[in-house]
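Novice: kindly generate the corresponding structure for this input.
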Amino acid sequence: MNDLQQLVRQLIPNQDENNKVFTEQKNSAAELGSVFYSGQYRGDQASFRWEPQEKHVRQLIQLDGDKAAKILGALAHKQRLDILRSVLQEPLTGPDLVERLNMGTTGQLYHHIKALVGADLLVQEERGGKYTIPGPRALPLLLLLAAASDLMDTSDYLAMTEARTNAHAYLGGAQEVYDPHLLLWAVVENCILEHLHGTCSEVSLFLHADGSITVADNGRGIPVQALPGSEHPRVQTVLTDMSRLSSSATFLAPGSEKGISMPVVNALSLKLSVEIRRDGRVFQQHYKHGIPQSELQTVGVTKETGTSVTFLPDRDIFGKSFELSMLEKQAEDFAVLYPKLNIHVWSDLA
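Specialist: So this is what the prediction gives:
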């Protein structure tokens, strides 16, 4: 909690005279500002309204850390959160919850319900009756879920940070110098899967003078529409969601514990850019250490389809550079394995 408080302090910017979100008061400690909120909850059984509220930021970041952690910890329990989300939709009995959440036994359910009732997050209409969210708790819970949805992508970035910290698990054990070609072959594998699907016949590898490399194919292009329940384009999920290993190509380095997926390539790269050609348009997005530096932008029109990924392996992790001779040798090996796939190697090197 102390780390969170410190982070909030760092995130609050100094504003100029033309953008007075927070003002700096001289001769006193800098005023951190306030959060204003209000709202209304309407359900089938009841309706509750919050009058406008104000919480000083200083008050929020000085909350009792132990108590705040207990609240967040209780709500972070998946089964308890599932119970609350279900009851928010409509009042439900215990058997209703067991069936809806596939919990198997009522004993498992009531263990969590007892905790939620004790915390005043659930009430039961009568013995054996339906459970509901107490009126004063409904809106704060919804606001907390709304805040969680805005912070949802941070779970991906935390996982990518862990991948950087534990790079050896993906790259083949503890070594002094890791081979960046491992990332390259993981990206190329995605092109090969597209080829096996029958939608890719050309792959080009461009080695750049700054040490970065581009892998371009003429496949379908990574989809750009948002997935259900997400505000982010699918390409961002493909490049950042570490939990979707099963739905993406996974290259296994010799001696490694985990496969190298596209999010791993992104996490272990100092910078990465993706360009997608599909639906008559050209889309582009940039990343640094796996974190988006821009929204997915439309930058042109085209009649072509395909994906181009340009990335620069992080030199703090990879002590070697890409070798043109190794690229050419691997392209020859791929030509034997996939005779209908044309792989070209180009270089900006003098």
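Novice: going forward, measure contacts between C-alpha atoms and count neighbours the same way
Specialist: Noted.
Novice: buried set for stretch 221-236?
Specialist: 221, 222, 223, 224, 232, 233, 234, 235, 236 (16 or more other C-alpha atoms under 10 Å).
Novice: need the three-state assignment for the last one.
Specialist: Secondary structure state of residue 236, per DSSP: H, G, I helix; E, B strand; the rest coil, is helix.
Novice: the first one now?
Specialist: Put simply, residue 221 is coil when judged by three-state DSSP.
Novice: contacting residues around it?
Specialist: Taking C-alpha atoms under 8 Å, 6 or more residues apart in numbering, we find residue 221 in contact with 276, 277, 278, 305, 306, 307.
Novice: now it: how far from residue 185?
Specialist: 18 Å (C-alpha to C-alpha, to the nearest Å).
Novice: also residue 163?
Specialist: 18 Å.
Novice: pretty sure residue 215 contacts residue 205?
Specialist: Yes - here residue 215 reaches residue 205: they are 4.9 Å apart, a contact under C-alpha atoms under 8 Å.
Novice: pull up the overlap in contacts between those two.
Specialist: Joint contacts of residue 215 and residue 205 (C-alpha under 8 Å, 6+ apart) do not exist.
Novice: rewinding a little: select from the contacts of residue 221 the one having the most neighbours.
Specialist: The most crowded member of the contacts of residue 221, judged by other C-alpha atoms under 10 Å, is residue 276 (29 neighbours).
Novice: another one to check against the first:
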Amino acid sequence: MNRDYGAELDALKAQLAELDKLVRHIAGLEGKPAAEEATGRAEKEVFTHGSGNGAESCAIYFSGSYRSGDQTVRLEPQERQSDEVLGLNRAKAAKVLSALGHKQRLDLLLEVWNEALTGAELVERLNMGTTGQLYHHLKALTGADLLIQEERGGRYTVPAHRRFPLLLLLSAVSDLIDTSDYIDMTEARNEAHSYLGAATKEGYDLHQLLWAVVDNSVLEHQAGYCSEVGIYLHDDGSVTVADNGRGIPTRLLPQTGQPAVQSVMTKLDLLGDLKTSFVAPGAEKGISIAVVNALSRTLSVEIRIDGSICRQEYRHGIPQSGLMTVGETNETGTTVTFKPNSDLFAGRFDKAAIEARAGELMEAYPGLRLRIQ
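Specialist: Below you'll find the predicted structure:
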């Protein structure tokens, strides 16, 4: 039997055309051009995704699986409406979040996640000074059905039915993890005196931020990688410090998935050791570059490293973009431009004071050249 493939294809095309016509008729798009169809679809999506009172409305879908020993446990696909999620009992939700937000309790949950452990083993692994402190948290977690004990005096583990909710919660937290740095930066602004010493009636001395940034370049010089530093005063009250050092690393950190420079610019405790930070007279803590970022209204950092020029912008310490590659170069170094927060600092940068400081540094480090412009 000989088949006429051409005729069969023509018949199939005709059927598809008829189906398309029917769908367009049902959707109310009959007679509209393709561009208008696309616009209509987009408008329809915009309107159907919002509720009548202007509040966002959406659904969250989730499913998954994980291996426990030689078993694979699967979570059937589930759906939660945003109204349902946002309408949780707030007092109870706060209790759950505060219970899990305790670091030692989170340590306990994660420590027994893959391996059942006894109380004594947990004390040793987590370096807890006393078993009383441990059992206080264990009692709370077991009472909340977040941990179970095999038998009295036995090992602790996370119940199977609690594993998925905890994984989902931690997944959401991983997308919010950087907010912990921004909260710290807000607190730094509220406690500026601990970094800047005593303030005058007009405010704090903004030169302390500049000395801290220049001090990073001096440290790079002491390490043998920086010979020139340029300080540029701008009409808008901002200042730029540019050096020819190695450049702040830009590689992605596996723990956070963020570039290393972002950690340097946002983690207050990363370089918080007084031995590696500039310390203002009368201050309790050293001023790292992250502190400068926290106390500045705007800051941009440009890094010349590995043949590329990379840049990132910040406002009140919060990144306004990812780390962007903006050019190529054979040079290395770091350029930081910042504008001190006018709510904290008074006046403008004093060129004479900066020149005097630069002279002191060049006298102390003969191989380092500082230029003020």
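Novice: where do the strands sit along structure 2?
Specialist: Assigned by DSSP state E, structure 2 shows strands spanning 59-68, 71-81, 148-149, 156-157, 228-233, 239-243, 296-305, 308-315, 318-319, 324-328, 333-340, 369-372.
Novice: now the ones you listed as JSON lines including distance to residue 163 of structure 2?
Specialist: Shown next, in JSON lines, are the strands of structure 2 (distance: least, C-alpha to C-alpha, whole Å):
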{"stretch": "strand 59-68", "distance to residue 163 of structure 2": "9"}
{"stretch": "strand 71-81", "distance to residue 163 of structure 2": "10"}
{"stretch": "strand 148-149", "distance to residue 163 of structure 2": "12"}
{"stretch": "strand 156-157", "distance to residue 163 of structure 2": "10"}
{"stretch": "strand 228-233", "distance to residue 163 of structure 2": "53"}
{"stretch": "strand 239-243", "distance to residue 163 of structure 2": "49"}
{"stretch": "strand 296-305", "distance to residue 163 of structure 2": "41"}
{"stretch": "strand 308-315", "distance to residue 163 of structure 2": "37"}
{"stretch": "strand 318-319", "distance to residue 163 of structure 2": "33"}
{"stretch": "strand 324-328", "distance to residue 163 of structure 2": "38"}
{"stretch": "strand 333-340", "distance to residue 163 of structure 2": "45"}
{"stretch": "strand 369-372", "distance to residue 163 of structure 2": "57"}
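Novice: nearest to residue 362 of structure 2, out of these?
Specialist: strand 369-372 (6.2 Å; C-alpha to C-alpha).
Novice: what residues in structure 1 pair up with the closest one?
Specialist: Using TM-score structural alignment, strand 369-372 of structure 2 lines up with residues 342-345 of structure 1.
Novice: residue 108 of structure 1 maps to what in structure 2?
Specialist: Mapped onto structure 2 by TM-score structural alignment, residue 108 of structure 1 lines up with residue 133.
Novice: to clarify, my last question referred to residue 54 of structure 1.
Specialist: Matched to structure 2 by TM-score structural alignment, residue 54 of structure 1 sits across from residue 79.
Novice: quick one: contacts for the nearest residue to its match once chain neighbours are set aside?
Specialist: In this structure, residue 79 of structure 2 finds its nearest non-sequential neighbour in residue 61, 4.5 Å apart by C-alpha to C-alpha, 6 or more residues apart in numbering. Residues near residue 61 of structure 2 by C-alpha under 8 Å, 6+ apart: 77, 78, 79, 80.
Novice: tell me who's in contact with the last one.
Specialist: Neighbouring residues of residue 80 of structure 2 by C-alpha under 8 Å, 6+ apart: 59, 60, 61.
Novice: give me the most central residue, structure 1.
Specialist: residue 156 (3.1 Å; C-alpha atoms, centre = their mean).
Novice: how about that residue: what's its closest non-neighbour residue?
Specialist: In space, residue 156 of structure 1 is closest to residue 241, 5.4 Å off (C-alpha to C-alpha, 6+ apart).
Novice: next, count neighbours for the counterpart of that neighbour in structure 2.
Specialist: Using TM-score structural alignment, the equivalent of residue 241 of structure 1 in structure 2 is residue 267. By other C-alpha under 10 Å, the residues close to residue 267 of structure 2 number 21.
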